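# Structure, please.
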Amino acid sequence: MAEITAAAVKDLREKSGAGMMDCKKALTEANGDMDAAMDWLRTKGLAAAAKKSSRTAAEGLIGVAVAGPKGAAIEVNSETDFVAKNDQFQSFVRDVTAVALELGDDIATIKAASLGDKTVEEVLTNNIATIGENQAVRRAKRLEVSQGAVIPYVHNQQSPGLGKIGVLVALESDAGVDVLEPLGKQIAMHIAAAFPLALDESGLDQSVIERERAIATEKASESGKPADIVAKMVEGSIKKFAKENALLSQLFVMDGKTPVADVVAKAGKDAGTTIVLKDYVRFQLGEGIEKEASDFAAEVAATAGIKAN
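As a prediction, this is how the structure comes out:
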């Protein structure tokens, strides 16, 4: 029997898009013959993943899971919303969320983790082949507090812990769960609705601030006012933007007038202890992914082998 080298496995994996162990098995079955191994993968429906992996995956699900002082959120994408309703896909998202909860949010570590007798990446590749759409584990985030709780919230939940917007709120405190959970749930609902860009103003991305500054400068300059007045107008605009986009300074959506920081402080005072809103996560499905525009009629015509009008 021919020796199956790591280089051969790597080469077949790159050509087929199949998982590492599937490629090794294919080469073993084909006695090292690359073409025969590719045919073996195709007969098993595994090589199809290579072609599908080039298609845009901007649908899918956000998964969230918590265990006491830890919580994890993950985004797994598919090409269509139809797949997000597939039991196999939903089960995979739950499993990978549990992996992130245990191991952290490094995507490479998550993909290399075991799910049964395969790795996460190998299961994903198999899902692409069997479900028939490109899929991707896009991002993950784990939060943890030394004491307190991480509270989850899924907006428009499709299935337990799965939906289109997933939120985690990390509250550090010695207060009981009877205090932290309802507070965390309300803050999480606020986060889902208000879409903060950072926990506080110092955490705002400077590139975003500079873009807002450029816009504010252009608008203020059109007023025809003196340069010193224009400068003050620009700074005022930036301060307003920062206040409205940092979670702690946003006005709580429940009453429209109290800053979130004050809501947390009052809850702590009422409970006779300190509550710190340490961090949060807000994942919205597909945000930042540029979706491909498609002409459905043209796609149908192309599939049928005819010209569209």
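# contacts, neighbours, all on C-alpha from now
Fine.
# Please name the nearest non-neighbouring residue to the residue nearest in space to the middle of the chain.
Centroid check for the chain by CA atoms, centre = their mean gives Glu75 as the closest residue, at 3.3 Å. The shortest distance from Glu75 to any non-neighbouring residue, by CA to CA, 6 or more residues apart in numbering, is to Ile62 (4.6 Å).
# Which positions within the strand or helix carrying the one you found qualify as buried?
If you go by DSSP states H and E, Ile62 is part of strand 59-67. For strand 59-67, a neighbour-count test (16 or more other CA atoms under 10 Å) marks Glu59, Gly60, Leu61, Ile62, Gly63, Val64, Ala65, Val66 as buried.
# Now show me the structure for the sequence below, then we'll compare the two:
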Amino acid sequence: MTNITAALVKELRERTGSGMMECKKALAEAGGDLEAAVEILRKAGLAKADKKRDRTAAEGRIAIQISQDGKQAVMLEVNSETDFVAKNEDFLKFVDRVSARALQSGAATVEELLAVPLDQEGPTIEEARRELVAKLGENINVRRLARLETETATLASYLHGSRIGVLVEVQGGGAELARDIAMHIAACKPLWIRAQDAPPEVLAKEREIFLAQAEASGKPQNVIDKMVEGRVRKYLQEVTLLEQPFIKDPERSVAELLKEAGAEVIRFVRFEVGEGLEKTRADFAEEVMAQVRA
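As a prediction, the model looks like this:
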């Protein structure tokens, strides 16, 4: 039987991040061949990653990259199952490298990005993701990618910690105004730039809800109609960027701010970690024990 030394096990652990017993078994299976053992662990790890892919990943972080000339910007959401892993050094490095490659590669969708090599050569981002899943013991998901490109406008970004990110394209007004608008979007969560951007089906649903509430009041139909329209207008003021009071100066709206500066918001994207995902609740002790078991 091949002698599996502690030094060999240690080297394999450092290269793969796998547990000691897994490394010993892989080395034994490979007859002491380090490269063969690496391949055995890699294949086993990818198999484990496939088993974890359906587990909900609702924690994580947002990353933003803007090109040096300011003409391109990308924003990325990468999820993990727990906040514990979202703060892990390997996870953080993965997010940074993937966001940098997203900017460099020109990928427009998550699917395109996952097929890009993580470095100029070597495994793809998808392969690296699956290897990280195997190493950290949690599902990790590159969930969303946004890319903005412009020739004449200003691209600005705002990150609130690592959980809320905004990209905005502003024509005119300068970099400071664009950043202020990005910060406002992060804080106030507008859904659309202007009222006419709201999809008809969304407004129809809101009217339906407001109508049911108004009818419960027992007031005459003409009064109910006015109540519904008033509530729809109030709703649009709350969720439309141009109608919202500017966060730094609530006495004027964002529309008034832009008009004074001779500027226009062309488009924006806002990501918040885990929005729209149902998070499985677990306390911190359970997260730690899950890592220990892994």
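# TM between them?
Counting by TM-score structural alignment, normalised by the length of structure 2, the TM-score of this superposition works out to 0.77. Behind it: 251 aligned residues with a CA RMSD of 2.8 Å.
# In TSV, list the buried residues of strand 59-67 of structure 1 along with distance to Leu143 of structure 1.
Compiled in TSV, the buried residues of strand 59-67 of structure 1 are given as follows (distance: CA to CA, whole Å):
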residue	distance to Leu143 of structure 1
Glu59	24
Gly60	22
Leu61	19
Ile62	16
Gly63	14
Val64	11
Ala65	11
Val66	9
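# What is the nearest of those to Phe252 of structure 1?
Set against Phe252 of structure 1, the nearest of those by CA to CA is Val64 (23.2 Å).
# Pull the contacting residues for the closest one.
71-74, 97, 152-154, 161-162, 166-168 (CA atoms under 8 Å, 6 or more residues apart in numbering).
# Can you find the partner of the residue nearest to Glu75 of structure 1 in structure 2?
Counting by TM-score structural alignment, Ile62 of structure 1 lines up with Ile62 in structure 2.
# tell me the helices in the stretch 151-300 of structure 1, going along the chain?
177-194, 206-221, 227-245, 260-271, 296-304 (DSSP state H, counting those that start in this stretch).
# Check which helices and strands the longest one is in contact with.
Taking 3 or more CA pairs under 8 Å, 6 or more residues apart in numbering; DSSP states H and E as the contact definition, the neighbouring helices and strands of helix 227-245 of structure 1 are helix 206-221.
# repeat for the shortest one
Counting contacts by 3+ CA pairs under 8 Å, 6+ apart, there are no secondary-structure elements packed against helix 296-304 of structure 1.
# Surely Leu136 of structure 2 and Val85 touch.
Yes. If you go by CA atoms under 8 Å, Leu136 of structure 2 and Val85 touch, sitting 7.4 Å apart.
# of those two, who's got more company?
More crowded of Leu136 of structure 2 and Val85, by other CA atoms under 10 Å: Val85, with 23 against 19.
# Check the alignment and tell me where that one lands in structure 1.
Under the alignment (TM-score structural alignment), Val85 of structure 2 maps onto Val83.
# residues contacting that match?
Val83 of structure 1 touches Gly60, Phe89, Ile131, Glu133, counting by CA under 8 Å, 6+ apart.
# quick one on the thing from earlier: where's the residue nearest to Glu75 of structure 1 relative to Met233 of structure 1, distance?
40 Å (CA to CA, to the nearest Å).
# now swap in Val276 of structure 1 and tell me
The spacing between Val276 of structure 1 and Met233 of structure 1, counted by CA to CA, is 34 Å.
# Please identify which of those two sits among more neighbours.
Set Val276 of structure 1 next to Met233 and count neighbours by other CA under 10 Å: Met233 wins out with 17 against 14.
# Aligned to that one, what sits in structure 2?
Checking TM-score structural alignment: Met233 of structure 1 goes with Met227.
# Can you give me the distance of the closest residue in space to its match that isn't next to it in sequence to Val223 of structure 2?
Of all residues not flanking Met227 of structure 2 in the chain, Ala214 sits nearest, at 6.8 Å (CA to CA, 6+ apart). Applying CA to CA, the value for Ala214 of structure 2 to Val223 of structure 2 is 9 Å.
# In terms of neighbours, single out the busier of the two.
Set side by side, Ala214 of structure 2 and Val223 show more neighbours around Ala214, with 20 against 12, by other CA under 10 Å.
# List the contacts of that one.
Ile224, Met227, Val228 are the contacts of Ala214 of structure 2 under CA under 8 Å, 6+ apart.
# Mind picking the one among those residues that's closest to Ala195 of structure 2?
Nearest to Ala195 of structure 2 among those: Val228, at 16.3 Å, using CA to CA.
# need the contact list for the closest one.
Arg207, Phe210, Leu211, Ala214.
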